[in-house]
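Novice: Take a look and give me a structure for this.
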Amino acid sequence: MKALKALIVFFIFTGISFAQDAKVEANKVTQKEVAPIWPGCEDSKETKDCFNSKMNAFIKENFTYSQDADGNWVRGKSTVSFTVDEEGKIINVETEGPEAIVNKEVERVVKSFPKLKPGLRGDTPVTINYTMSFNF
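Specialist: Purely as a prediction, here's the structure:
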């Protein structure tokens, strides 16, 4: 009978011990990550929304629709990927889409983005990769 009680106590404490280990693992402290910030959005409470609206306004203002050899406006979808480096500069711009002339214009506009406040991990600037699709 004593052996049975000892065995039950052993299983209870072993179970509690494992549960505590799992809690410790689940409560690890991680560093906060902050996305790059568009100029003028530094004091905004919603930096993501501000980033998107400022970027969209920039694209609308700077994108030039192209014409083909027949004088028709060229429209299409383009997917662009780029990196915001540790200094807030736009690098590694690549475009993909069926209309080469649209891709070229998207690349030009993205490369002309203003210098951003870089993304952070903790207090350290880090590179952040973006991929976006645009329909023109």
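
Novice: contacts and neighbour counts: CA atoms only from here.
Specialist: Fine.

Novice: Strands of the chain, start to end?
Specialist: Taking DSSP state E, the strands of the chain run over residues 33-34, 77-84, 90-96, 119-121, 124-126, 128-135.

Novice: would you list these in JSON lines and tack on distance to Phe58 and mean neighbour count?
Specialist: Converted to JSON lines, those look like this (distance: least, C-alpha to C-alpha, whole Å; neighbours: other C-alpha atoms under 10 Å):
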{"stretch": "strand 33-34", "distance to Phe58": "22", "mean neighbour count": "15"}
{"stretch": "strand 77-84", "distance to Phe58": "15", "mean neighbour count": "19"}
{"stretch": "strand 90-96", "distance to Phe58": "14", "mean neighbour count": "17"}
{"stretch": "strand 119-121", "distance to Phe58": "20", "mean neighbour count": "18"}
{"stretch": "strand 124-126", "distance to Phe58": "24", "mean neighbour count": "17"}
{"stretch": "strand 128-135", "distance to Phe58": "13", "mean neighbour count": "12"}
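
Novice: Residues touching stretch 38-47, excluding its own?
Specialist: Ile37, Cys50, Phe51, Lys54, Met55, Pro114, Lys115, Leu116, Lys117 (C-alpha atoms under 8 Å, 6 or more residues apart in numbering).

Novice: Pretty sure the third one sits against Ile37.
Specialist: Yes - with contact defined as C-alpha atoms under 8 Å, Phe51 counts as touching Ile37 (6.3 Å).

Novice: still on that earlier bit, what's the closest of the strands of the chain to Phe18?
Specialist: strand 33-34 (30.6 Å; C-alpha to C-alpha).

Novice: and for comparison, fold this next one:
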Amino acid sequence: MRPKKNPQKDLNKKSGMFFVIGLLLVLAMVYTALEWKTFDSLKEYDLALNKTDTSIEEDAPIFQLQVTPPPKPPVLPTEIEIIEDDDPIEETEVIAIEVTPDTEIVDVKDFEVIEEEEEVKVIWSTIEEVPVFPGCENEKDKRACFNDMMQKHIRKNFRYPELAQEMNIEGRVNTTFMIKNDGTIGTIQKRGPHDVLEKEAVRILSKLPKMTPGKQRGSAVKVSFAIPITFKLQ
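Specialist: Model prediction:
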């Protein structure tokens, strides 16, 4: 029995080669597609737009500054008005100090010398005769009597400030005051924990009576006295 197909025209013999060729073509196309690179196209600019048109002429603007003229000098009046002054003019007599052979010599005894008494201040511990508190005139120890009367005066006039009570303020106020040479109370200095307590201490001391002034070498002098005032809440 003879075959129906021509063996020379049998395509199955070369199918393997065609498959390999096709596979190579596909691989080449895939590789080309993966490695394909694109670049942006270069843009060209027209530089003619940046050129300056020489036909256009521009002049810089000119500013004119106005200068203020200087003020005119005042014109003096042709006539001067004289105003009479009724106030008397006190003239000071000038004594010539030029010495000549005819100058009269003045004796020193003709001048009166006025000596100003130097104000003496003595502290309490060194005063010879302490100031006398009213009521201590007949006491032998006037220092002790003075201290007792001071304590009585403080207790009598003592008043605890309401603001200090509300704020729970307490403490000691150290005070120093001056007994002048006329027996009155002078400057009062104070130092304490609060202004309210200091004002109260000044108020108490300002009520002190006039005293007999202290004496140093028989002359009345100023005497400083220090005493603390304690404010304590019960």
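
Novice: Out of the strands of the first structure, the one nearest Arg108 of the first structure is which?
Specialist: Minimum separation from Arg108 of the first structure across those (C-alpha to C-alpha) falls at strand 90-96, 9.1 Å.

Novice: What's Pro131 of the second structure aligned with over in the first structure?
Specialist: For Pro131 of the second structure, the aligned position in the first structure is Pro36, judged by TM-score structural alignment.

Novice: Look up how far Leu7 of the first structure lies from that match.
Specialist: Remark: distance between Pro36 of the first structure and Leu7 of the first structure (C-alpha to C-alpha, to the nearest Å) = 57 Å.

Novice: more neighbours, these two?
Specialist: A side-by-side neighbour count of Pro36 of the first structure and Leu7, using other C-alpha atoms under 10 Å, places Pro36 first with 23 against 11.

Novice: Contacts only, for the more buried one.
Specialist: By C-alpha under 8 Å, 6+ apart, the neighbours of Pro36 of the first structure are Val84, Gly88, Leu116, Lys117, Pro118, Gly119, Leu120, Ile128.

Novice: let's go with 7 Å and repeat that
Specialist: By C-alpha atoms under 7 Å, 6 or more residues apart in numbering, the residues touching Pro36 of the first structure are Leu116, Lys117, Pro118, Gly119.

Novice: The second one corresponds to which position in the second structure?
Specialist: For Lys117 of the first structure, the aligned position in the second structure is occupied by Thr212, per TM-score structural alignment.

Novice: Residue for residue, what is the longest helix the first structure has?
Specialist: helix 2-26 (DSSP state H).

Novice: what do you get for the second structure?
Specialist: The second structure, longest helix under DSSP H: helix 15-35.

Novice: In the first structure, what stretch matches that helix?
Specialist: Using TM-score structural alignment, there is no partner range for helix 15-35 of the second structure in the first structure.

Novice: Over to stretch 176-189 of the second structure?
Specialist: So stretch 176-189 of the second structure sits over residues 81-94 in the first structure, by TM-score structural alignment.

Novice: Quick check: end-to-end length of that stretch?
Specialist: Note: stretch 81-94 of the first structure ends 5 Å apart using C-alpha to C-alpha.

Novice: which residue in the second structure lines up with Glu105 of the first structure?
Specialist: In the second structure, Glu105 of the first structure lands on Glu200 (TM-score structural alignment).

Novice: Could you check how many residues crowd around its match?
Specialist: 19.

Novice: can you give me the helices for the second structure?
Specialist: 15-35, 142-157, 162-166, 195-206.

Novice: most tightly surrounded among those?
Specialist: helix 195-206 (a mean of 18; mean count of other C-alpha atoms under 10 Å).

Novice: what's the average distance of that helix to the first structure?
Specialist: Averaged over the aligned pairs, helix 195-206 of the second structure sits 0.7 Å from the first structure after superposition, using mean C-alpha distance after the TM-score superposition for the first structure.
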